[in-house]
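Trainee: here are the coordinates; sequence isn't available:
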């Protein structure tokens, strides 16, 4: 991220960050990073962040829920990957658990099934064990739980 040499008043920063948060859900960490990039002093950062929270521009729980829904529905990520990414953004355990409740369990299993079948069709490997490994690596990388992955592989790849 490039550092700007321009300085902002607290009021200007509030307006700029209101627009930044209104455009897309943001976590506290992203907002603080943006403010640091704007060369704001720590006291001003705290003032702006508390203003954004007070006026509901910034809400960690709403961010976590939106993030989990989006990454599952659009990128087809599993729970492990979503949790890992939320932890990187310093989201609390409570908010992470509340975000995971946004994912419907039936839809979750259906998505895993669809994703596994699609990927299996793309794998051209002839060796059965290498085929299984490639499919497992792909699904595990995307954050699907290992017990679900191996259960699905054994169901799809028969000897």
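Mentor: Great, that's in hand. Only a predicted model underlies this, so the values are computations on that prediction, with no experimental measurement involved. Residues are numbered from 1 along each chain as shown.
Trainee: every contact and neighbour count from this point should use C-alpha atoms.
Mentor: Noted.
Trainee: in this structure, where's the longest helix?
Mentor: If you go by DSSP state H, the chain has its longest helix at helix 105-122.
Trainee: same for that one, what does it pack against?
Mentor: Helix 105-122 sits against helix 128-141, helix 146-156, with contacts defined as 3 or more Cα pairs under 8 Å, 6 or more residues apart in numbering; DSSP states H and E.
Trainee: now the last one: buried residues?
Mentor: To tie it back to what came earlier, the one meant is helix 146-156. For helix 146-156, burial by neighbour count (16 or more other Cα atoms under 10 Å) applies to 149-150, 152-153.
Trainee: next one: the first one
Mentor: Within helix 128-141, the residues scored as buried using 16+ other Cα under 10 Å are 131-132, 135-136, 138-140.
Trainee: sorry, back to before: can I get the helices and strands packed on helix 105-122 in CSV including distance to residue 112?
Mentor: Formatted as CSV, the entries for those read as follows, by distance: least, Cα to Cα, whole Å:
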stretch, distance to residue 112
helix 128-141, 8
helix 146-156, 8
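Trainee: quick one: closest of the ones you listed to residue 37.
Mentor: helix 128-141 (31.9 Å; Cα to Cα).
Trainee: want to compare, so here's the second one:
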């Protein structure tokens, strides 16, 4: 087996990778054309490279560690050239209850930080924060309404 393929195996074994990352690494190692395609096919066969597994791990990590919403995760996966099917699977792997609880926690923290603001401005800024994090507008509004009702 070529040393380049062995290096790619180690590269994939270290952490989950998407096809685009592996292609880039293979080019850096000097693989071109059929050599590159054969190396990627070999990695897929040997289960070192699995786009669905990558998408699920990536989405889960971004949600848990950086508290990103589904929209932001979707955009990041699209940038990595992940298929729509794998993106859908990855988003489905995020537990709805955890998603809602994270959204509510983030909204509450931001809303509390903006105590000195007027009521509407406070809601607007909280909504913008949640949208920037990649949460869906309807869910974000629902969370803000729930928090505002508690304060009354």
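Mentor: Yes, it's here. Remember, it's a predicted structure, so these values are computed and weren't measured experimentally.
Trainee: got a TM-score for the pair?
Mentor: The TM-score (TM-score structural alignment, normalised by the length of structure 2) is 0.91; 150 aligned residues with a Cα RMSD of 1.6 Å.
Trainee: max pairwise distance over the buried residues of helix 128-141 of structure 1: which two?
Mentor: Using Cα to Cα, the two most remote members of those are 131 and 140, lying 14.2 Å apart.
Trainee: how about residue 42 of structure 2, what's its match in structure 1?
Mentor: In structure 1, residue 42 of structure 2 lines up with residue 51, judged by TM-score structural alignment.
Trainee: who's in contact with the residue nearest to that match when sequence neighbours are not counted?
Mentor: Nearest residue to residue 51 of structure 1 in three dimensions, chain neighbours excluded: residue 14, at 7.5 Å (Cα to Cα, 6 or more residues apart in numbering). Neighbour list for residue 14 of structure 1: 48, 51-52 [criterion: Cα atoms under 8 Å, 6 or more residues apart in numbering].
Trainee: neighbour-wise, which of these leads?
Mentor: For the contacts of residue 14 of structure 1, the largest neighbour count, defined by other Cα atoms under 10 Å, is 24 neighbours, found at residue 48.
Trainee: check the gap between that residue and residue 33 of structure 1 for me.
Mentor: Applying Cα to Cα, to the nearest Å, the value for residue 48 of structure 1 to residue 33 of structure 1 is 12 Å.
Trainee: same thing with residue 97 of structure 1?
Mentor: Residue 97 of structure 1 is 25 Å from residue 33 of structure 1, where distance means Cα to Cα.
Trainee: aligned to residue 11 of structure 1, what sits in structure 2?
Mentor: So, by TM-score structural alignment, residue 11 of structure 1 is matched to residue 2.
Trainee: burial check on residue 4 of structure 2, number of neighbours?
Mentor: For residue 4 of structure 2, the neighbour count with other Cα under 10 Å is 19.
Trainee: which SS class is the aligned residue in structure 1 for residue 30 of structure 2?
Mentor: Using TM-score structural alignment, the partner of residue 30 of structure 2 in structure 1 is residue 39. Of the three states, residue 39 of structure 1 takes coil under DSSP: H, G, I helix; E, B strand; the rest coil.
Trainee: again with the one 4 residues further on
Mentor: When the structure is split into helix, strand and coil by three-state DSSP, residue 43 of structure 1 lands in helix.
Trainee: that one: how many residues sit nearby?
Mentor: 9.
Trainee: which residues touch the counterpart of residue 87 of structure 2 in structure 1?
Mentor: Aligned counterpart of residue 87 of structure 2 in structure 1: residue 96 (TM-score structural alignment). Residue 96 of structure 1 makes contacts with 64-65, 83, 86, as judged by Cα under 8 Å, 6+ apart.
Trainee: buried stuff in stretch 97-110 of structure 1?
Mentor: Quick answer for stretch 97-110 of structure 1 (16+ other Cα under 10 Å): 98-100, 103, 108.
Trainee: give me the contact list for that stretch.
Mentor: For stretch 97-110 of structure 1, using Cα under 8 Å, 6+ apart, the contacting residues are 61, 64-69, 72, 79.
Trainee: of the residues you listed, just say which sits nearest to residue 145 of structure 1.
Mentor: Nearest to residue 145 of structure 1 among those, counting by Cα to Cα, is residue 79 at 7.2 Å.
Trainee: count the neighbours of the counterpart of the closest one in structure 2 for me.
Mentor: Counting by TM-score structural alignment, residue 79 of structure 1 lines up with residue 70 in structure 2. By other Cα under 10 Å, 22 other residues sit near residue 70 of structure 2.
Trainee: isn't residue 70 of structure 2 up against residue 139?
Mentor: No: checked against Cα atoms under 8 Å, the pair residue 70 of structure 2 and residue 139 is beyond contact range at 11.2 Å.
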